[in-house]
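Chemist: mind folding the following:
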Amino acid sequence: MASSQSPVTKSPAKKSPAVKTVVFPVAGLGTRFLPATKAIPKEMLPVVDRPLIQYAVDEAAEAGIEHFVFVTGRGKAAIEDHFDRAFELETTLENKGKTDALKELVASRPRPGQMSFTRQQEPLGLGHAIWCAKDIIGDNPFAVVLPDELMHGTPGCLAQMVEAYKERGGNIVAVQEVPHEHTSRYGVIDPGADDGTVSEVRGMVEKPKPDAAPSNLAIVGRYILQPDVFVPLSEGRRGAGDEIQLTDAMAELIGRQPFHALRFGGRRFDCGNKVGFLEANLALALEREDMEADLRQVLTRYQTK
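Modeler: Alright, predicted model coming up:
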């Protein structure tokens, strides 16, 4: 990938409005994990002992997000229940003296009023899912987190993006390098001035063929966007896959507003496919003091001789 190493332009001293709201598009059917996801939302599949959606919410909270907006669909009630108070369970844990488990449950529950739920009634694409949150977002900048993409690092991916946003304003996407032959799976940016961590974005294209991709920097499920993105989304134009693509709407903001890409300094697990999901479970379990030794013993039984 060829890119300029000149300094990335930062916005003027005018302070950008803080990002306090995040949108979680969670209306997808999870067909890659059938039959497991026939009755359970894919976002509730556990990585070690927490569902995917909990990792996403925790990442957003670490970044200073105060309002969590879920764009749901049919069969997603378990997500709302997960973040609700479970009176019987909490009472049982308290009566049995299981204080650690009780503290874990209480800590995972957002404060009253922090969560909003709206429904995407038709599967018309990621752009359409984001548009469904338009009236909740209003005229404020907001983040988007795709729970399928488990981003593991300290600080978290969204926290890194918020820091970049404070300096530059505008719009920011998270990117990572992918093999050129995989560009047709992602939205891909055309990078401009690049300091090795943050790159200006000159353009982007959704799922380009490898020979047409402007780079191998793929957008990986984290966004900070200005509310202006709702203007092209409201037009409902179809793009790749005959869906309303968020990438196409974002592309219309380039040149009108600051637009940057941040290389996430951590590990990404694509939990939208089975191998990535299994890898996430293994990697995070191996970091646990209460599991590492036993798990390594188990893994030795499956090593290729």
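
Chemist: CA only for contacts and neighbour counts going forward, please
Modeler: Will do.

Chemist: hey, where'd the strands end up in the protein?
Modeler: Assigned by DSSP state E, the chain shows strands spanning 21-25, 46-47, 50-51, 67-72, 115-119, 142-145, 149-152, 171-177, 187-194, 198-206, 217-225, 259-263, 267-270.

Chemist: sequence B follows; please return its structure for comparison with A:
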Amino acid sequence: MKNKVTKAIFPVAGLGTRFLPATKSIPKEILSLVDRPLIQYAIDEARDAGIEEFIFVTSRGKGALEDYFDGSPELESALARKGKDALLETVQDVTMNSGEIVYVRQREAHGLGHAVSCAARLIGDEPFAVILPDDVISAPKGCLRQMMEAYENTGGNMVAVMEVPPERAGDYGLVDVKEDMGKLVSVKGMVEKPKPADAPSNLAVIGRYILTPNILKNLTNTETGAGGEIQLTDAIAHEIQKSDNIYGLRFDGQRYDCGSKAGFLQATVAFGLAREELSDEFMDFLVQTVEIRRAAQ
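Modeler: Sure thing, here's the model as predicted:
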């Protein structure tokens, strides 16, 4: 019987330098996509997939991230007095219960693998998920929930994968496919940010993982890899040498790289147009903007 996955790690210790100067005073994960911060999309996806314990790997200067999930007595009282019940409910919905969320400090930035290993004592001997809030995924069914359903049949380790253009291969960790079963692939190797000529496939790993505790053990022996950092993909690749239990899932949905300015803007447009109360006015603005730009050319 496979152990149920109830814990998720959220690596949120990064400095967000691509969004300076905004991230000089606020964590990148608090940047708002329409009217919800990036981290809220990740939390909602995790909850929908059955996650019950949320582990944030943070760093100095992330106090606003912790405050966001705390209660807001003054704000809630003011909204209640003014009869703004819908807004009050919205605020209360994002408040996390005591003990539901845990914060662990990553004192020095040594890569994603190191960030995940910082939470090892809280994971123990259980399977766990890893969610990168920079990767926001729009899908009828949450990406992690899709992975959970596939995991029920496979067990082992699973990564979310998507096809990327060959010229972009060097921007991602890529899987070497052992067997292609359609939505699911079995993996015989992984490589982090290879040269395009050395890419084993065009299937890139994006920020969703379901992992066994063996990966945490591998991380303790993983040397620095691409970029001089401890790479999570290297620890997963080491597990392939020991067992045949690594899978990639071609998820249904559109992924937006909100760790980049262009990706963040693309996500803002997509999520704005998806909102019924905004779509008409927003679409009119976009059409007019495009027409004005074309006329100017």
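
Chemist: make a markdown table out of the strands of the first structure and add mean neighbour count.
Modeler: Output for those, formatted as a markdown table (neighbours: other C-alpha atoms under 10 Å):
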| stretch | mean neighbour count |
| --- | --- |
| strand 21-25 | 25 |
| strand 46-47 | 18 |
| strand 50-51 | 15 |
| strand 67-72 | 22 |
| strand 115-119 | 16 |
| strand 142-145 | 23 |
| strand 149-152 | 23 |
| strand 171-177 | 23 |
| strand 187-194 | 22 |
| strand 198-206 | 23 |
| strand 217-225 | 24 |
| strand 259-263 | 26 |
| strand 267-270 | 18 |
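
Chemist: what about those, which gets the closest to residue 301 of the first structure?
Modeler: If you check each of the strands of the first structure against residue 301 of the first structure by C-alpha to C-alpha, strand 46-47 wins as the nearest, at 21.7 Å.

Chemist: so the closest one aligns onto which residues of the second structure?
Modeler: Counting by TM-score structural alignment, strand 46-47 of the first structure pairs with residues 32-33 of the second structure.

Chemist: need the contact partners of that stretch.
Modeler: Stretch 32-33 of the second structure is contacted by residues 38, 264, 267-268, 271 when judged by C-alpha atoms under 8 Å, 6 or more residues apart in numbering.

Chemist: how about CSV for the residues you listed, with neighbour count added?
Modeler: Formatted as CSV, the contacts of stretch 32-33 of the second structure follow (neighbours: other C-alpha under 10 Å):
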residue, neighbour count
38, 23
264, 21
267, 22
268, 18
271, 16
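
Chemist: next step: these restricted to helices.
Modeler: Among these, the members falling in helices (DSSP state H) are 38, 264, 267-268, 271.

Chemist: grab the nearest non-local neighbour of the alignment partner in the first structure of residue 10 of the second structure.
Modeler: Alignment note (TM-score structural alignment): residue 10 of the second structure maps to residue 24 of the first structure. Counting by C-alpha to C-alpha, 6 or more residues apart in numbering, residue 24 of the first structure lies nearest to residue 70, which is 4.8 Å off, once chain neighbours are set aside.

Chemist: residues contacting that neighbour?
Modeler: 23-26, 115-118.

Chemist: what does residue 265 of the second structure correspond to in the first structure?
Modeler: Residue 265 of the second structure maps onto residue 278 in the first structure, by TM-score structural alignment.

Chemist: check the gap between its match and residue 271 of the first structure for me.
Modeler: 8 Å (C-alpha to C-alpha, to the nearest Å).

Chemist: those two: which is more packed in?
Modeler: When residue 278 of the first structure and residue 271 are compared for neighbours, residue 271 comes out ahead with 23 against 15, by other C-alpha atoms under 10 Å.
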